[in-house]
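> Okay, here's the prediction I keep looking at, along with the sequence it came from:
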Amino acid sequence: MIGVTTSVILDKRIQKKDSTYAVKLRVTHNRIQKYYPINVSLTIDEWDKVHAEKPRKTYKDHLLYFNEVELKARTIIKDIHPFTFAAFEKKFNEAPRSTIDVFSAFQTYIETLLKDGRVSTAESYKCALNSLKKCQEAKNRKKLNFWDVTPDWLKDYEKWMIASDKSRTTIGIYLRSLRTILNNAIANGHLDRDSYPFGKRKYQIPASNNKKKALTIEQIGQLVKYVPENKYEARARDLWLFSYLANGVNVKDIARLKYSSISNNKIHFYRSKTERTTKHDLKEITVVILPEIENIIDKWGVKPIEADSYIFGFIDKEDTPEQELVKVKSATKSINKFMARIGQKLELPFKPTTYFARHSFATVLKRSGAPIEFIKESLGHKDLKTTEHYLDSFDDDFKESFQKKLLNF
């Protein structure tokens, strides 16, 4: 692209009968200029309104289109070595005006996720898409072009989300989804890498303020000793303990466990979360079957025992990904409902949901002196930094217990 410049100009050399002039793309190379019409004609006054500080409605649409044309031209020029006007004209005339924007790219990606059976991830992207649309609607805009997403736009979106009482965690989730869409746009040639708005000295996605909670070993002991009032409490408590004892396995992975996952007194499985995102070097998680785990399987496992049967019967072999997601959500909701009741009776500091079973597993291990490498392997993390970040929050009582040791003269 060195030695080649582009700009969209109002060609005032020939005035039309309606007092307008053609808007053209001007390409300059070695002091030679060539002009390419882009099917827009404006008066001088209209041209000035397009380039006003804050163009509105049609004028803003024109400006966005002009930016899109110039971006397309620069993308084509980058691929021509050495540059010639003939080669440029051929590609420029062949390439139709792009109709792909952020929202349509989101929808295409969501459809791909659904085809791959990644229903839960698709739902997360749908939430992000709906949020972005609402933000644009608040600005009286129906479309969001790739080049609209600037560091300033992202800052405004973050402020809008905060004003809407959304947490930093939610903001981070939605913006990471948007970041993926923009990365795909660059890979597909819809966005210039120079226009990428994320990164140092640009915009950085806010870190989560979601403080992870974990039960102490004494509180877990209370759960173990608790006498359930009915079978629903008993099942919820046992499945929570299964998650805690089985390396903090989440409900979706519990649902997918089959009797064939068991061999040599161990449970072997891969996290569904990483099966598709980490195709290379998948980390198999191995859980030693303690007597407590064995008792839970014996008590609640589906009978008769068949290798290809799901152990706990949350889902069926014939379920579609959508049906599986609904059943896993239903199971999670049921466990959390009765665990909340148990937690209230035991006067625990917070509702012991299935989410906290995983963090309790990791935190109890760390407090017991287990090597972080072992915790990393048990959780199925690929990177040690992920484990370190996962364990970087401790409750105030734990911090205070160590600070008091400063006075143990």
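That came through, no problem.
> can we go C-alpha only for contacts and neighbour counts from here?
Fine.
> Run a quick neighbour tally on Ile32.
Using other CA atoms under 10 Å, Ile32 is surrounded by 9 other residues.
> swap that for Ser41, sorry
Look at Ser41: counted by other CA under 10 Å, it has 20 neighbours.
> looking at this, it is in a helix?
No. Counting by DSSP: H, G, I helix; E, B strand; the rest coil, Ser41 is not found in a helix; it is strand.
> That one - nearest residue in space that isn't next to it in sequence?
Once flanking residues are discounted, Ser41 sits nearest to Ala22: 4.3 Å by CA to CA, 6 or more residues apart in numbering.
> what helices or strands is the helix or strand hosting that neighbour leaning on?
Using DSSP states H and E, Ala22 falls within strand 21-29. If you count contacts as 3 or more CA pairs under 8 Å, 6 or more residues apart in numbering; DSSP states H and E, strand 21-29 packs onto strand 4-11, strand 32-42.
> looking at these, which is buried most?
With neighbours taken as mean count of other CA atoms under 10 Å, the helices and strands packed on strand 21-29 reach their highest mean count in strand 4-11, at a mean of 18.
> In the protein, mark out all the strands, start to finish.
According to DSSP state E, the chain carries its strands in the segments 4-11, 21-29, 32-42, 262-263, 266-269, 285-288.
> As TSV, those strands with distance to Asn250 would be great.
Compiled in TSV, the strands of the chain are given as follows (distance: least, CA to CA, whole Å):
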stretch	distance to Asn250
strand 4-11	54
strand 21-29	55
strand 32-42	55
strand 262-263	17
strand 266-269	12
strand 285-288	12
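> what's the closest of the ones you listed to Ala122?
strand 266-269 (23.2 Å; CA to CA).
> Show me what counts as buried in the closest one.
Using 16 or more other CA atoms under 10 Å as the test for burial, strand 266-269 gives 267-269.
> also this one, for the comparison:
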Amino acid sequence: MATVKAVLRRKKNPEGKYPIAIRITKDRKSSYLGTGQYLEEKYWDEKNRCVRKSHPYASIINNFLVTKVAEANKKVFEAENNEDYQTVKAIKKSIKKTKKIDFFAIANMHLDNLKNREKHHQYDTELGRLKKFKDFLKKNELSFNELNPPLLKKFETYLLHDKKRSPRTVVNYLILIRTIYNLAISESIIDRGRYPFGKGKVQIKIPESQKIGFNSNEIKKLENAIDLTEAQQKAVHIWLISFYFAGIRVGDVLKLKWSDFNDGRLMYRMNKNSKLLSLKTSEKANVILERYRQDKLTDDDLIFDYLRGTDLRDSQEISVRTQTITRNLNRHLKKVTAKLGISKKMSMHIARHSFGNISGDKIPIQMLQKLYRHSSVTTTINYQANFIHQDADDALEKVINL
């Protein structure tokens, strides 16, 4: 008799979580059905084969697992009553064939994983992209058999020509579809036989983006800007703090507390990848910080008041508020650069590009990797290539200066 159990598998994902699977065992041989759910090991109750109550979504996930185990058990009983002998692989195959596998059902698993990992901004963005894909299809369901290269190429044309999306944006849509397809494969929900990506099919090539930062003179204009409104001045200060600390992201700047500064250094944990970094607080940064010290309530108080009154433990609320604040900051910054006669594109993220532009090839790439908090030096090399022009300029001069 075959047995069916929910188990936590031992191959963790990049976030350090383990996949929950349905294990079917017969004649001492096991096969696994993925559920699309991932969990930290501390939340798994091995004895009772369920998620511990301490997990915030325990009841939801456990109800989901009960349903999946019941479905698998039903198919096992049907297979066991069959006169022909059924191997564990045959039983698994019969379970996978019970209904058409819908792409958007797997997409919902992907979205749930993002929500559970508190990737709220990414969740909102990808939810919108999936809605756009449904609009193109003019239906809410799509089998993986239908998801083929011709369909994807039509979708690509639709985005480029009908919706006037940029090539980089179109690539983001295709990457999302590929991610969901790979999730279905990794969870043994579908096989790789009809995989629509790769050589001779749909190849995803990320187009080179143009990253333009401010130069030293433009930074000085910002530092010495006068006749600004209070909102414009604060936006400039936040931009400069980002620049002075190697382009830390606006979400991290907004959450800086006075307690993050000790012995002339900033120590903070980056929200994007949780990396801890210690940076010297320059005199220029101190001058700006001192202007806000009079509003300090406690050491744990935020330096900039935009997120005061917000529950900093609520990652979803923080994500939504940060997006709104960033839009407002960018609007003020554009007005400032217009006043200063700076024609380059301006936003909070340009502070990071500006640091890269001015550092150029003056700083060793390994040190830049540390300052940027990149996991791979290759990422740093590719990023910094946008701002290193001296070798190409010298080569050009040698040819044209006859």
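Looks like it arrived, so ask away. Keep in mind that this is a model prediction, so the values were computed, not measured.
> for the helices and strands packed on strand 21-29 of the first structure, which one sits closest to Tyr59 of the first structure?
Relative to Tyr59 of the first structure, the nearest member of these by CA to CA is strand 32-42, separated by 10.2 Å.
> contacting residues around the closest one?
Strand 32-42 of the first structure is contacted by residues 10, 20-28, 69 when judged by CA atoms under 8 Å, 6 or more residues apart in numbering.
> thinking again about what came up before, quick check: the strand holding Ala22 of the first structure aligns to which part of the second structure?
Strand 21-29 of the first structure lines up with nothing in the second structure when matched by TM-score structural alignment.
> Name the surrounding residues that touch that strand.
Counting by CA under 8 Å, 6+ apart, 3-12, 14-15, 33-44, 69-70 sit against strand 21-29 of the first structure.
> same thing but 6 Å
The contact list for strand 21-29 of the first structure (CA atoms under 6 Å, 6 or more residues apart in numbering) reads 3-12, 15, 33-38, 40-42.
> rewinding a little: would you reformat the helices and strands packed on strand 21-29 of the first structure as CSV and include distance to Ser208 of the first structure?
Output for these, formatted as CSV (distance: least, CA to CA, whole Å):
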stretch, distance to Ser208 of the first structure
strand 4-11, 42
strand 32-42, 45
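> Of all those, which one comes closest to Gly172 of the first structure?
Proximity to Gly172 of the first structure (CA to CA) singles out strand 4-11 among these, at 36.1 Å.
> residues in the second structure matched by that closest one, start to end?
Taking TM-score structural alignment as the measure, the second structure aligns no residues with strand 4-11 of the first structure.
> quick one on the thing from earlier: any idea of the angle the strand holding Ala22 of the first structure forms with strand 32-42?
Computed by axes from the mean of the first three to the mean of the last three CA atoms, to 10 degrees, the angle separating strand 21-29 of the first structure from strand 32-42 equals 160 degrees.
> re earlier: out of the helices and strands packed on strand 21-29 of the first structure, the one nearest Trp147 of the first structure is which?
When these are ranked by proximity to Trp147 of the first structure (CA to CA), strand 4-11 comes first, at 16.1 Å.
> Who are the packing partners of that closest one?
Applying 3 or more CA pairs under 6 Å, 6 or more residues apart in numbering; DSSP states H and E, one finds that strand 4-11 of the first structure contacts strand 21-29.
> so where's the longest strand in the second structure?
strand 29-39.
> Now the element after that strand, going C-ward?
Note on strand 29-39 of the second structure: by DSSP H and E, the next helix or strand toward the C-terminus is strand 44-45.
> Just give me how far that next one sits from the chain centre.
Distance of strand 44-45 of the second structure from the chain centroid (CA atoms, centre = their mean, to the nearest Å) equals 27 Å.
> now do stretch 256-267 of the second structure
Remark: stretch 256-267 of the second structure is offset 27 Å from the chain centroid, using CA atoms, centre = their mean.
> And Ile162 of the first structure, what's its match in the second structure?
Aligned against the second structure by TM-score structural alignment, Ile162 of the first structure finds its counterpart in Leu160.
> Can you get me a residue count around that match?
15.
> Skipping adjacent residues, who's closest to it in space?
Per CA to CA, 6+ apart, closest to Leu160 of the second structure is Ser166, 6.5 Å.
> Distance check, that neighbour against Ser209 of the second structure.
Plainly put, Ser166 of the second structure is 11 Å away from Ser209 of the second structure if you go by CA to CA, to the nearest Å.
> Quick check: buried residues in stretch 358-376 of the second structure?
Residues 358-361, 365, 368-369, 371-374 are the ones in stretch 358-376 of the second structure that count as buried (16+ other CA under 10 Å).
> nope, stretch 184-194 of the second structure is what I was after
Across stretch 184-194 of the second structure, burial judged by 16+ other CA under 10 Å covers 184-190.
> Quick one: end-to-end length of that stretch, please.
Taking CA to CA, the first and last residues of stretch 184-194 of the second structure lie 12 Å apart.
> which bit of the first structure covers it?
Taking TM-score structural alignment as the measure, the first structure aligns residues 185-195 with stretch 184-194 of the second structure.
> residues in contact with that stretch?
Outside of stretch 185-195 of the first structure, no residue comes within contact range by CA under 6 Å, 6+ apart.
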